[in-house]
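Undergrad: Show me how the following folds:
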Amino acid sequence: MSTFTFIHAADLHLGSPFQSLAVKEAAIAVRFAQATRTAFTKLVDQAIARDVDFMVIAGDVYDGEWKDNSIGLFFNREVARLAKADIPVIYLRGNHDADSVVTKSVPLPDTVHQFPTNKPSTIRLDPVGVALHGQGFAERAATDNLALAYPAPVAGAFNIGVLHTSLTGRPPHDVYAPCTVSDLQSRGYDYWALGHVHEFEIVSHDPHIVFPGNLQGRSIREEGEKGALLVRVADGRIAGTERLILDEARWARLCVDIGCHEGTATIAGAVADALKPLAEAAGERLLALRIELAGSCAFRRKLIAEREFLTDEIQAACHHVHPDAWLEKLVIAVVEPDGRGVGAGADRSIDLEAMLADITCDADVHHDVDAIVEAIASKLPGGIAAGNAPLGDPDELLSEARDLLLSHADARA
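TA: As a prediction, this is how the structure comes out:
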C-alpha cells in the first residue's frame, strides 16, 4: 500500500446563529460567528500547506437550514481552493445538516463527494488506495444503528468508516446512530472517522476510532482548544496523528477560591493571577471566560449585593492580563461559614431566610417564574425561545433574588 496523509474533521457548524450569546453581547456573538468560518479557512490552509491527499468531514458541515445562500457559497469557495490543489473532500450529513433540515444547495466542485442518506455506500479513491464507507442522515433524528449495515472492507485498500454518532452515549450530546466500539471493530476497517461529539477523543487504537471534536467552540460547554486531526498512513497502517488547533476564539472556566480573603478588595487581583496560564495558552485569541468564585467567606451576601460592581472590577483586571478577554458570566458559588444566618442586628422575630427558602421551593412560584422568563424571551431579538435560557436558569434567578433580599436585610440591620 502507498503512503499518504489525510485530514479528519467534523462539526463545522457553519452558520451558527449564536442567538443566546447575542442577547448578552452582540459584538462578541458576531466575532464567534466569524470564528467558525475562519477556523474552516485555516483548516483548508493547513490541508494545502501540508499537501494532504484528501479530507474527510464526518457530519454537520452546516448548523441548520440556511437563511440565504451566503454560507453555502462560503463552503463552496473553500472547497474550491482544495479542488484547485487536487485535494478531494468526502463528507456526510449529520443531524444538523440532514436532508430534511438543509434543503438549499449550491453546486460544489466535482472533487467533493457526499455519501447518500438512504443507504450506506463506498467511495473509492483509487490513486491512493483508499475506500471510504458511510451513510448520511436523512432526518435530524437517526435512532438506528447505521454502522452494522456498512459494506464489507475492500480488499487491498485502506478502509475508512465515516459515521456521525454518539456511540454508546456522550452526554450532553443527543443519542444519534447509536452503536458500540465492538460494532465498529467488527466491520474490519482500518480507521473510523466519527463526528457529532464536540470533544477530541481517541476512543480506540485498534483500529483507530476517533472524534476530532469541532473546529470552533460555540459556548461555555465547549471549552479549550479545538481543531481537526492530521493522519499519516504508511504501508496500510496508521503511522502517526497530529492535532491541528484551529479555533479563533476560545471558551474557558476559571474557579478561584476566595475563602482566605477578608473582603472584596483583593478578589479581582486573585482572579487576574489565576487567569495567567489560560491567557498564555489562548495567545491572541478572543478568550470568553466564565469565572466562579468559590470557598467559604462571611461576606457572601455582600458579593451578591455588589455583583455588578465586582463584575466590572474583575473584567478590568482580566484585561490587564489578556486584552481580548471577555467575562461571559461571574458565578458566585461561595458558601457562608456554618451557623451564619441573617445579619447580627436583624429582627430575629422574623425568620426571613426560612421564609425565602420556602418560597423558592414552592412549585407554583417556579411555574410563575418559568412563565415570566418564557414571555420575556419570546420578545427578544430573533424570537429566542426560553428553552435556550438567554435570561439564565430560573432556579438560579430565584436563588439570586433570595440572596439579594438577604443582603439588603443585612445592610439594614
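
Undergrad: Going by C-alpha atoms from here, please, whenever you check contacts or count neighbours.
TA: OK.

Undergrad: now do the same end-to-end measure for stretch 282-300.
TA: End-to-end distance for stretch 282-300: 31 Å, by CA to CA, to the nearest Å.

Undergrad: Pull the residues that contact it.
TA: Outside stretch 282-300, the residues that touch it by CA atoms under 8 Å, 6 or more residues apart in numbering are 220, 248-263, 279, 324-337, 340.

Undergrad: same check, this time on stretch 123-136
TA: Defining contact as CA under 8 Å, 6+ apart, one finds that stretch 123-136 is touched by 1-4, 53, 59, 92-94, 98, 113, 115-122, 146, 150-151, 153-154, 156-164.

Undergrad: Keep only those of the residues you listed that are in strands.
TA: Those of the contacts of stretch 123-136 mapping onto strands are 4, 113, 121-122, 158-164, per DSSP state E.

Undergrad: Can you select the buried ones from those residues in PyMOL?
TA: To isolate the buried members of the ones in strands among the contacts of stretch 123-136 in PyMOL, using 16 or more other CA atoms under 10 Å:
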select buried, resi 4+121+122+158+159+160+161+162+163+164
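
Undergrad: Could you also give me the structure for this next sequence, so I can compare it with the first?
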Amino acid sequence: MQRISFIHTADLHLGSTINIGGKGPAELEKIFTQAVFKAFENICDYALEYSVDFVLLSGDIYDRENRSVLANHFFNKQCKRLAKKGIPVLLIAGNHDPLNEDNELINSPDNVYIFSSRQVDSREIYNDKDELIAQVSGCSYRGKADSRRLYRDYETIPGIWNIALLHTQLDPDNINYMPCSLEDLLARGDIHYWALGHIHQARIINRSINRAVAYPGIPQGRDAGEAGIKGALLVELIPDCQPVISFLPTSKIIYQKKEISINSIANGNFSDLKRLINNKAKELKKIDSNCINLNCDQIEPLQELEGIIVDWVLTGRGELSELIKGQRDELGSFLLDSLQKEFLSRKPFIWTRKITDRTGKLLDEGLLGDSPIFKEIEDVIAVLKNKQGLKDELLSEFGFIWTDKSDREDSKAASFQLDDQKLYDLIDYARGLIIEELLERRERA
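TA: So this is what the prediction gives:
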C-alpha cells in the first residue's frame, strides 16, 4: 500500500436554504441563497489546492429526491473543475436523494461515479502511473428509508486501501437508515476507512493503525441546530500509521447562540439592553471550530467568514425584566430591527435571527423566611443536582427532546443535547420561576 489522500464530505443538501428567521435585506440575499452551494465550491477548491487522489460524498448530495435543475447543474459544474485535474468524484445517494433511473436531470461528467442502489458496487482507483492504489465501495439508497444491512456485503482487494461509503445513523435498531453498529463496522477488519454520512456533526468515531470511521458533518449549517463552523475532512492514509485527518472549514455563514445577562443593568431601559447586546456582538470576532472535539488539525480556511447568524437569549434578573415582559411585542420589534441593521456593514456581518426572553424580576428570598415550602424546594433542587442516579435519569429522559426542525430525520446528533451544565441551568431557571410565583402569591394574599 502507498500513501494516498482524499476529501470526505457528505450531506451537502444542495437545493436547501438557510434559516434567517424571516426576510433578509436585499444586500445579503445572494449570500444567504448561495451559502449551501458555496460550501461545496469551497470543498472543490480544497481538492484542487491539495491535489487529492479523489473526493468521496457519502449521501444526501441533494436535499430532495426531485432535485432542481439549478442544483444538478451547479454540482456538475464543480465536478468538471476537478475533472480537469484528473480528480475522480465517487458518491452514494442518501435518504434525502434516493437513486432512481430518472434522478439525473443532466448527465454527470465522466469523472463522477454514482454507486448503484441495487447492490453494493466497487470502483478501483489508479494513480497517474496507472498503479492500483485503492478500491472504493458503496451503495445508494433506493428510497427515503433503507433497512438493508449492507455493511456485510462490501468486497475488498488485499494489498491496497479499501474504503467504504455508507449513509447510516450507526444505530443497529433504526431500520430506516441502513442499520449497523460501530462494532459491526470494526469487525470488518478488511475495510480501512468507513466514510459515513447522515449525521450532521463532524465526528471521528474510531481511529487506529490503518483504520478510521468518521462523519464529516454538514458543510454549511442551515439552522441554529447546526451551529458553529462546518466543513469536510481531508484524509491521508499512510501505511502502518493512524490516518491523518484534518478539518476543512467550508461554511461561509455560521450560527451562534449567545446569552446576555441583564444582571449588570440597574434601573436601565431598552437602550441599555441594546448597548449590552452591541458590546457582546463586537466580541464575535474569532469563532472556534467544532474541530476541537474531533482531535484533529484544522486547516486555515481558503476564504474568510462572511457572516454570523445569532440567536440572542436574555437571562438574569432585574427591574429591566418587568419592562421587557410588559413591552414584549414592541421590544421584539425595536431590538430585532435595530440589531439587524446595526452590523450589516461589518465583516463578518452579524444578522440577528431572533431574541428569546428568559429573564425574571429580582427575588427577595429573605421574604420567604423559614417557610417550610421554601425549604422543601431547596431540598428538591439539591437532590436534582447532586443525586447521580436521578440526574442520569433526567438526562436520559429529556436529553434529546429539542429536535432540530430543519431536519426531520430521527437523528439524535441533530438535536440540542442536554448536558450537565444545561441541566443545571434549567433547574435554576425552574427554581426561580417557582420562588417568583410564591412571592407573588404572598403579595396577593
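
Undergrad: mind listing what the residue positioned nearest the centre of structure 1 touches?
TA: Nearest to the mean C-alpha position of structure 1, by CA atoms, centre = their mean, lies E222 at 3.2 Å. Going by CA under 8 Å, 6+ apart, E222 of structure 1 touches 198-199, 251.

Undergrad: Still touching in structure 2? Go through these.
TA: Contacts conserved in structure 2 for the contacts of E222 of structure 1, using both residues aligned by TM-score structural alignment, their matches' CA atoms under 8 Å: 198-199, 251.

Undergrad: Dump those residues to a markdown table, plus distance to H208 of structure 1 and secondary structure.
TA: What follows is those, written out as a markdown table (distance: CA to CA, whole Å; DSSP: H, G, I helix; E, B strand; the rest coil):
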| residue | distance to H208 of structure 1 | secondary structure |
| --- | --- | --- |
| H198 | 18 | coil |
| E199 | 16 | coil |
| W251 | 28 | strand |
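
Undergrad: Tell me the one of these nearest A85 of structure 1?
TA: H198 (28.4 Å; CA to CA).

Undergrad: In structure 2, what residue corresponds to the closest one?
TA: Aligned counterpart of H198 of structure 1 in structure 2: H200 (TM-score structural alignment).

Undergrad: wait, I277 of structure 2 sits on I262?
TA: No - applying CA atoms under 8 Å, one finds I277 of structure 2 not in contact with I262, separated by 9.9 Å.

Undergrad: Grab the nearest non-local neighbour of G263 of structure 1.
TA: Nearest non-adjacent residue to G263 of structure 1, counting by CA to CA, 6 or more residues apart in numbering: F299, 6.9 Å away.

Undergrad: how near is L132 of structure 1 to S182 of structure 1?
TA: 19 Å.

Undergrad: Pick out whichever of these two has more residues nearby.
TA: Higher neighbour count among L132 of structure 1 and S182: L132, with 26 against 8, using other CA atoms under 10 Å.

Undergrad: What lines up with the more buried one in structure 2?
TA: Counting by TM-score structural alignment, the partner of L132 of structure 1 is V136.

Undergrad: doesn't its match fall inside a strand?
TA: Yes - under DSSP: H, G, I helix; E, B strand; the rest coil, V136 of structure 2 sits within a strand.

Undergrad: Which parts of structure 2 are helices?
TA: Using DSSP state H, the helices of structure 2 run over 29-49, 69-83, 182-186, 270-282, 320-326, 328-342, 372-386, 388-398, 420-444.

Undergrad: relative to helix 328-342, how tilted is the fourth one?
TA: Orientation of helix 270-282 of structure 2 against helix 328-342 (axes from the mean of the first three to the mean of the last three CA atoms, to 10 degrees) gives an angle of 40 degrees.

Undergrad: With the second one instead?
TA: Calculated by the same axes, to 10 degrees, helix 69-83 of structure 2 forms an angle of 40 degrees with helix 328-342.

Undergrad: Please enumerate residues in contact with helix 69-83 of structure 2?
TA: Contacting residues not belonging to helix 69-83 of structure 2 are listed as 14-15, 37, 40-41, 44, 47-48, 62, 88-89, 104-106, 108-112 [CA under 8 Å, 6+ apart].
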